[in-house]
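**Student:** Here is my input, please return the structure:
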Amino acid sequence: MTVNIVFLDHDTFPEGINIKKINKEYNLSLYGKTQDSDVIERVKDADVIITNKVKITKEIIESAKRLKFISVAATGTDIIDIDACNEHNILVSNIRNYAVNTVPEHTFALILALRRSLLPYTQSVQNGRWQESGQFCYFDYKINNLAGSTLGIIGDGVLGKAVADIAKAFGMKVLFSSYKGTNNMGPLYTPFEEVIANSDIISIHCPLLKSTKDLISFPEFEKMKPSCILINTARGGIVNESALYNALINNKILGAGFDVCISEPPEKDSDVMKMTQLPNFILTPHISWASFEAIQTLSDMMMDNIEAFLSGHPKNLVN
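**Tutor:** All right, here's what the predicted structure looks like:
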């Protein structure tokens, strides 16, 4: 029997990404975007669903009578009702380790831009400040080296470790944070509270879970150095956005670089959009994962996961 595969949000891949063929008989239906209200109709005859960011709820799972497998075209699986999948014997796979270069590189692009005040200097040159200064350079914004500074990393997976490797090449001291409220993870970890208090830069690389929601909020910003920079290329919701806005406008930290936010895209009047008007905040549109090489690797792995499932040897399962 021909397998029906439905990709609900193919537009999350840019043009030029190849979806490789697998050695099975299948029909692949590609939808650029899918609204929540259209999901049930589009997956009603699906044996396999591919989704990047479209939520798959219990209602959808129960309505898709043929559904056997969900291939998440990402690492995070918070968009899937895993309990409902378990209840209905539906397996779920994700993509792992495809972004081991692109996310750390983006992380350091944000770090370097903020530590060296690249955006405000560029804007000031465009505004004529260089001519106004009357000399070969000017010092309106603070610049700091990375060498000798302390980088606190929250999340010790592949991405966190890759960020640490780059940091060491810059001559930085690296602290891996233990879980919040837990100090007995061994000598390779530093208590969360110490990482928050002692880091010059904090970079987040952990998943969004119940235990990590609002992991950094008002109390944590009170403990940070005024010279600290906060980077988040993981998930929106790990940092409380109202607390971050408060910290930036009250100079409790030096700056922040985010690639993620709670609502994507954010509402025009949201705190995160207000922060984009500040010279010490950088927001990129969830693209740290999105080098061409990384997305092609992700696409290949996504289809490999489907082929492995159809061959009776599923891999990269999350349930």
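
**Student:** C-alpha from now on. contacts and neighbour counts both.
**Tutor:** Will do.

**Student:** which non-adjacent residue is nearest M224?
**Tutor:** Leaving aside its sequence neighbours, M224 sits nearest to A197 (C-alpha to C-alpha, 6 or more residues apart in numbering; 4.8 Å).

**Student:** Now do the same contact list for that neighbour.
**Tutor:** Neighbour list for A197: K223, M224, K225 [criterion: C-alpha atoms under 8 Å, 6 or more residues apart in numbering].

**Student:** are any of those buried, and which?
**Tutor:** Burial by neighbour count, 16 or more other C-alpha atoms under 10 Å: within the contacts of A197 this picks out K223, M224, K225.

**Student:** where along the stretch 1-150 of the chain do the helices fall?
**Tutor:** Listed in chain order, the helices of the stretch 1-150 of the chain (DSSP state H, counting those that start in this stretch) span 39-43, 58-63, 82-87, 102-115, 118-126, 129-133.

**Student:** would JSON lines of the ones you listed with mean neighbour count be doable?
**Tutor:** Formatted as JSON lines, those follow (neighbours: other C-alpha atoms under 10 Å):
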{"stretch": "helix 39-43", "mean neighbour count": "17"}
{"stretch": "helix 58-63", "mean neighbour count": "17"}
{"stretch": "helix 82-87", "mean neighbour count": "16"}
{"stretch": "helix 102-115", "mean neighbour count": "21"}
{"stretch": "helix 118-126", "mean neighbour count": "14"}
{"stretch": "helix 129-133", "mean neighbour count": "13"}
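
**Student:** now the other sequence, so there's something to compare against:
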Amino acid sequence: MTMRVVFLDRASLKARMRRFAFPAEYIEHSKTAVEEIVARLSGADVAIINKVPMRADTLSRLPQLKMIAVAATGYDVVDLAYCNEHGIAVANIRNYAVHTVPEHAFAMILALRRNLLSYRQDVEAGVWNKSEQFCFLTHDIGDLHGATLGIIGEGAIGQGTAAIGRAFGMQVLFADHPPPKMQDVLFTPLDEVLARSDVISLHCPLLPATRNLIDIQAFRKMKRNALLINTARGGLVDEAALIQALDEGLIAGAGFDVLTVEPPKNGNPLLDVRRPNFILTPHIAWASDGAMQFLADQLVDNIDAWASGKPQHLVTTAA
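**Tutor:** Next comes the predicted model:
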């Protein structure tokens, strides 16, 4: 029996997709608007999505759909309750960004901790040319060795970030949270992590309990020399509170790879922040060439495993 597999937002994945291990009619769409989902998935057994929302009102019009393969780790775009109730299997990607996201986080950390953007601006403005000595020291430069790295989210990416931090000689703290928790991890109360950390890096999923986890009260608990790094989800941080924290000097700087709404077609306050202690990148921390190919390969593996009756990486009870 040939199954129909439809990738709704293929342009989000810059990698080669290998053939499936079962007879398949495979269809790709570069991108898909919400109003196009039902027509494009008509008769489909498997939907592949990255950021295309699959809500109950859409899913209810797709009675033949049996599986949703998410081309990402985060699956908040899928109505899991509906999928569980109606027997639609949902699988996500595991451990594909364990190197690329931590490396991106540390690129931001190093740039901010050593004030590289400020120094680059000064060089471009001709400050070095006018210096009376071989260098000029107009901005503080902080080492990572001996500093404290607070991590919220102890999954594979959080653990990868911790490994790099330890290699720099940093003390690593993992913030405590409700279950489920990673085994064999020593947890520290969140308020203590906020108060003690020189760098705080977010690596947790966006859930009702974590939305706006970092609000103005959290910023007020942080060190004035602290950096906040978010390569996870935009909704984890109250963006207005972040701007206030930067304006009032509650923290020393921030590096973000995510926004609450992506792409920010209607604008976003963080797009207007023009200061050397804030870095904003367009959700690319995950997107190294190696990570994307790993993702594409596992995406096919997930679908093949489900089709063979041995599903893997499910986030639903349906198989």
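
**Student:** Give me the TM-score for these two chains.
**Tutor:** Overlay of the two chains. TM-score (TM-score structural alignment, normalised by the length of the first structure): 0.95; 312 aligned residues with a C-alpha RMSD of 1.4 Å.

**Student:** Can you name the helix or strand that the residue nearest to M224 of the first structure falls in?
**Tutor:** helix 192-198 (DSSP states H and E).

**Student:** can you tell me what part of the second structure that helix aligns to?
**Tutor:** Alignment of helix 192-198 of the first structure against the second structure: residues 190-196, by TM-score structural alignment.

**Student:** Ok, which of the helices of the stretch 1-150 of the first structure comes nearest S211 of the first structure?
**Tutor:** Across the helices of the stretch 1-150 of the first structure, S211 of the first structure has its closest neighbour in helix 82-87 (17.0 Å, C-alpha to C-alpha).

**Student:** so the closest one matches what in the second structure?
**Tutor:** Counting by TM-score structural alignment, helix 82-87 of the first structure corresponds to 80-85 in the second structure.

**Student:** next one: the matching stretch to chain centre, how far?
**Tutor:** The chain centroid and the centroid of stretch 80-85 of the second structure are separated by 24 Å, computed with C-alpha atoms, centre = their mean, to the nearest Å.

**Student:** before we move on, what about stretch 289-309 of the second structure?
**Tutor:** Chain-centre distance of stretch 289-309 of the second structure: 19 Å, with C-alpha atoms, centre = their mean.

**Student:** Repeat that for stretch 77-94 of the first structure.
**Tutor:** Mean C-alpha position of stretch 77-94 of the first structure versus that of the full chain (C-alpha atoms, centre = their mean) differs by 21 Å.

**Student:** gap between the two ends of it?
**Tutor:** End-to-end span of stretch 77-94 of the first structure (C-alpha to C-alpha, to the nearest Å): 7 Å.

**Student:** And stretch 252-265 of the second structure, by the same measure?
**Tutor:** One end of stretch 252-265 of the second structure to the other measures 29 Å (C-alpha to C-alpha).

**Student:** Go through stretch 250-260 of the first structure and flag the buried ones.
**Tutor:** Within stretch 250-260 of the first structure, the residues scored as buried using 16+ other C-alpha under 10 Å are K252, I253, L254, G255, A256, G257, F258, D259, V260.

**Student:** quick check, nearest of those to T190 of the first structure?
**Tutor:** Ranked by distance to T190 of the first structure (C-alpha to C-alpha), these are led by I253 at 20.9 Å.

**Student:** Can you tell me the residue that sits opposite the closest one in the second structure?
**Tutor:** If you follow I253 of the first structure across to the second structure using TM-score structural alignment, you land on I251.

**Student:** likewise Y98 of the first structure?
**Tutor:** The pairwise alignment with the second structure assigns Y98 of the first structure to Y96, based on TM-score structural alignment.

**Student:** And for its match, the neighbour number?
**Tutor:** Neighbour count of Y96 of the second structure, defined by other C-alpha atoms under 10 Å: 22.

**Student:** so what's it up against?
**Tutor:** Neighbouring residues of Y96 of the second structure by C-alpha under 8 Å, 6+ apart: A291, M292, F294, L295.

**Student:** so where do the strands sit in the first structure?
**Tutor:** 3-7, 26-30, 48-51, 69-72, 91-93, 150-154, 173-176, 201-204, 229-232, 255-258, 281-283 (DSSP state E).

**Student:** To V125 of the first structure, which of those lies closest?
**Tutor:** strand 281-283 (18.2 Å).

**Student:** D11 of the first structure reaches L30, doesn't it?
**Tutor:** No. Using C-alpha atoms under 8 Å as the test, D11 of the first structure is too far from L30 to be in contact (9.1 Å).

**Student:** and the top helix by length along the first structure, how far from the second structure on average?
**Tutor:** When the first structure is parsed with DSSP state H, its longest helix is helix 292-310. Comparison of helix 292-310 of the first structure with the second structure after fitting gives an average deviation of 0.5 Å (mean C-alpha distance after the TM-score superposition for the first structure).

**Student:** which other residues reach that helix?
**Tutor:** Residues contacting helix 292-310 of the first structure (C-alpha under 8 Å, 6+ apart): 13, 17-24, 48, 69, 71-74, 93-95, 98-99, 101-102, 289, 314-316.

**Student:** Now with 7 Å, please.
**Tutor:** Residues from elsewhere that reach helix 292-310 of the first structure (C-alpha atoms under 7 Å, 6 or more residues apart in numbering): 17-20, 22, 71, 73, 93, 95, 98-99, 102, 314-315.

**Student:** Repeat that for stretch 68-86 of the first structure.
**Tutor:** If you take C-alpha under 7 Å, 6+ apart as the criterion, stretch 68-86 of the first structure is touched by 47-58, 90-96, 298, 302, 306.

**Student:** Can you give me the buried ones in stretch 164-179 of the second structure?
**Tutor:** For stretch 164-179 of the second structure, the neighbour count (16+ other C-alpha under 10 Å) marks G165, R166, M170, Q171, V172, L173, F174, A175, D176 as buried.

**Student:** Disregarding flanking residues, what is the spatial nearest neighbour of the residue nearest to the spatial centre of the second structure?
**Tutor:** By C-alpha atoms, centre = their mean, the second structure has its centre lying nearest to A232, at 2.9 Å. Computed as C-alpha to C-alpha, 6+ apart, the closest residue to A232 of the second structure that is not its neighbour in sequence is H203, at 5.2 Å.

**Student:** Check F170 of the first structure too.
**Tutor:** Per C-alpha to C-alpha, 6+ apart, closest to F170 of the first structure is A147, 5.5 Å.

**Student:** burial measure for the one you found, as a count.
**Tutor:** Using other C-alpha under 10 Å, A147 of the first structure has 13 neighbouring residues.

**Student:** same check, this time on M17 of the second structure
**Tutor:** Applying other C-alpha under 10 Å, we find 15 residues neighbouring M17 of the second structure.

**Student:** Good, wrapping up.
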